[in-house]
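**Q** pasting the sequence and the predicted coordinates here, then a few questions.
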Amino acid sequence: MTRCWTGLLLLALAGCGSAPPSLEYYLLDNTGAAQALPVNANRTAVSLLPLLLPDYLRQDGLVMQVAPHKLHVSRRHLWAQSLASSLSMALLRDVNGSDSQYVLRNLAEPGTAEAPYQLKVQILHLLIDQQSNIQLEARYWLLDSNESKTLRTGAVQSSLPLEEDGYGHAVAKMREAVAILSRDIQAQLSTLETSGQGL
C-alpha cells in the first residue's frame, strides 16, 4: 500500500514540476509604427475607416482551419497587438509608400481630420488553411465623404503557399497577402486620379 501512495505522490510531483507551455507573440507588421507623412497640398487625403473583421479574427490567437467548416484559434500563438490595429498599420505603410497623388490617413487616430475620401475595408478571412496555404479574402470601398457615394469597389482573394513549418513563417506570408491587398487598393486609387473623379 505504501508503494502505491509513493507512486501516486511521485506522479503528482512530476505533474507539478513541468512548466506550462510558453506563449509566443507575433507582429504582422514588424517594421515599427507607420510613419506620419507631412501634409502636402499636392496630395489628397483619404481616411482609412476602422477595419471590419469577423469575430474569429478579433481573438488574440492565430487562426487555423482544421476542417472544411471548423476553425481553431491558438491559445499559445498570439498576436502581439490587435489584428485590426496591425492590419491598419500595414495598409497605411504600404499604400502611403507609393508615389501617387493621395495619402491614406488613419481616421481612428486622435486628431486626424476627416478627408474628402474614405476607404472602408472588410477582411473576410485571414487564416492558415488545411492545404498549408495562407488565405486572405477582403473587400473594400472607396467613398466620397461629401456625397456618401461609392466611387470604387474592390475585392481580393489570395492564397499563398507555406514553404516552411511554423507560425512565424505563416505570419510573414500573411503580411505578403496584406501587401497584395494594398497594391489592389493603390491601383483603384490611381484609377480615380486618371478618371478625374477626384484625387
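**A** Ah, there it is.
**Q** going forward, measure contacts and count neighbours with C-alpha atoms only.
**A** OK.
**Q** can you pull out the helices in the protein?
**A** 2-17, 83-96, 167-195 (DSSP state H).
**Q** need these in CSV (columns: mean neighbour count and distance to Asp129).
**A** Converted to CSV, the helices of the chain look like this (neighbours: other C-alpha atoms under 10 Å; distance: least, C-alpha to C-alpha, whole Å):
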stretch, mean neighbour count, distance to Asp129
helix 2-17, 10, 34
helix 83-96, 20, 18
helix 167-195, 18, 11
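**Q** this is the other structure I want to compare:
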Amino acid sequence: MMLFRASLRRIFTAATLGVSLIALTGCATTQRSPSLFVLDAGASASDTTPQPGAPTLMIAPVTTASYLDQGGIVYQTGPHKVVIANNNRWASSLSRQLTDDLYATLNQRLAGVNVVPASGDQNGRFRLQTHVDQFLGHYDGAAHIAGRWTLVGPKGKILDGHAFEKTVPLAGDGYPALVDSLSRGWQDIARGMVRALTDKLASAPRP
C-alpha cells in the first residue's frame, strides 16, 4: 500500500510540473508580439549626502552567465536543458537591472557607508563585484538564483566573498509570476549582502 501511495504522489507531481511547464512554453510560442518585463525594485535609489570619514563602496556592474543576458527570460525545462523565451523578454539588459536594484538596496540600507556607482577612480575605495550564474525559472515550479559576490579592498586585495543561492516558489503560472519570484529572490540576496558587508567594512582598515 505504501508503494502504491508513493507511485501516486510521483505521478501527481509529474503531472503538475508538466502543466506548469506547458503554461510557460505556451507563453513563449503563441504570443504575436513580445511581452517586456522589468524586475520589481525593492528600494529606490536616492541622492545621499556624502559622509566624511566613512568608507566608500563602489558597486561594479553585475555580470551574468552569457545565456542569461540574451534578452529573453530563461527557464530550465529538464536536468540538462534551458530555453530562452523569444516572446517574453527583459525590457532592458538583465545585467543592468540587477546592478540598479543592487545599488538601490545597498545605498538605502548600508549605514555609515558611502555607496556609489562604479567609476574609473578606485583610489581609496572598496569595490563590490557580483556574478550571477542562475536567474531563471525551473521545472520544479520555483525561481532559481545563484552566484557569488566579492569585496575588493582599495589596494586590490580580496577581503571577503560569498556564494549565494536562492529558491523562491512561484505563486502562479506564467511569466508574471516567474518575474515576481525572481524579483523577491534578488531583493533577499541583496539584503543578505548588507549584513555581511556592514560587518566587513566596519572592521576593514582604511587606506
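**A** Thanks, I have it. Bear in mind that the values here come from a model prediction, so they are computed numbers and not experimental data.
**Q** need the TM-score from the superposition.
**A** With the length set by TM-score structural alignment, normalised by the length of structure 1, the two chains reach a TM-score of 0.80; 177 aligned residues with a C-alpha RMSD of 2.3 Å.
**Q** returning to that earlier point: in TSV, list the helices of structure 1 along with distance to Gln157 of structure 1.
**A** Shown next, in TSV, are those (distance: least, C-alpha to C-alpha, whole Å):
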stretch	distance to Gln157 of structure 1
helix 2-17	46
helix 83-96	16
helix 167-195	8
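**Q** looking at those helices, spot the one closest to Leu23 of structure 1.
**A** Proximity to Leu23 of structure 1 (C-alpha to C-alpha) singles out helix 167-195 among the helices of structure 1, at 12.2 Å.
**Q** average offset between that closest one and structure 2?
**A** Following the fit onto structure 2, the mean deviation recorded for helix 167-195 of structure 1 is 1.5 Å by mean C-alpha distance after the TM-score superposition for structure 1.
**Q** out of the helices of structure 1, which is closest to Leu151 of structure 1?
**A** Leu151 of structure 1 sits nearest to helix 167-195 of all those, at 8.1 Å, using C-alpha to C-alpha.
**Q** can you tell me how far the counterpart of Asp180 of structure 2 in structure 1 is from Ile123 of structure 1?
**A** When structure 1 is aligned by TM-score structural alignment, Asp180 of structure 2 is paired with Ala172. As for Ala172 of structure 1, its distance to Ile123 of structure 1 is 17 Å (criterion: C-alpha to C-alpha, to the nearest Å).
**Q** for structure 1, which segments are assigned as strands?
**A** Under the criterion DSSP state E, strands of structure 1 are mapped to 24-26, 44-48, 61-67, 70-79, 102-106, 117-128, 133-144, 149-161.
**Q** could you give the angle of the second one to strand 102-106?
**A** Between strand 44-48 of structure 1 and strand 102-106, the angle comes out at 30 degrees (axes from the mean of the first three to the mean of the last three C-alpha atoms, to 10 degrees).
**Q** re earlier: and the strands of structure 1 as TSV, adding mean neighbour count and distance to Gln186 of structure 1?
**A** Listed next are these as TSV, based on neighbours: other C-alpha under 10 Å; distance: least, C-alpha to C-alpha, whole Å:
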stretch	mean neighbour count	distance to Gln186 of structure 1
strand 24-26	16	27
strand 44-48	22	12
strand 61-67	18	27
strand 70-79	16	27
strand 102-106	23	9
strand 117-128	22	11
strand 133-144	20	11
strand 149-161	16	11
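**Q** turn the ones you listed into a markdown table, including distance to Gly196 of structure 1.
**A** Shown next, in a markdown table, are the strands of structure 1 (distance: least, C-alpha to C-alpha, whole Å):
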| stretch | distance to Gly196 of structure 1 |
| --- | --- |
| strand 24-26 | 42 |
| strand 44-48 | 13 |
| strand 61-67 | 42 |
| strand 70-79 | 41 |
| strand 102-106 | 13 |
| strand 117-128 | 14 |
| strand 133-144 | 13 |
| strand 149-161 | 11 |
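**Q** of all those, which lies closest to Ala12 of structure 1?
**A** The nearest among the strands of structure 1, by C-alpha to C-alpha, is strand 70-79 at 24.3 Å.
**Q** what range in structure 2 does the closest one sit on?
**A** Residue span in structure 2 matched to strand 70-79 of structure 1, by TM-score structural alignment: 81-90.
**Q** thought Tyr139 of structure 2 was touching Val19?
**A** No - Tyr139 of structure 2 lies out of contact with Val19 (C-alpha atoms under 8 Å); the separation is 10.1 Å.
**Q** what angle sits between the helix or strand harbouring Ser7 of structure 2 and strand 72-78?
**A** Element membership for Ser7 of structure 2 (DSSP states H and E) is helix 2-30. Counting by the same axes, to 10 degrees, helix 2-30 of structure 2 lies at 150 degrees to strand 72-78.
**Q** in helix 2-30 of structure 2, what's buried?
**A** Across helix 2-30 of structure 2, burial judged by 16 or more other C-alpha atoms under 10 Å covers Leu17, Gly18, Ser20, Leu21, Leu24, Thr25, Cys27, Ala28.
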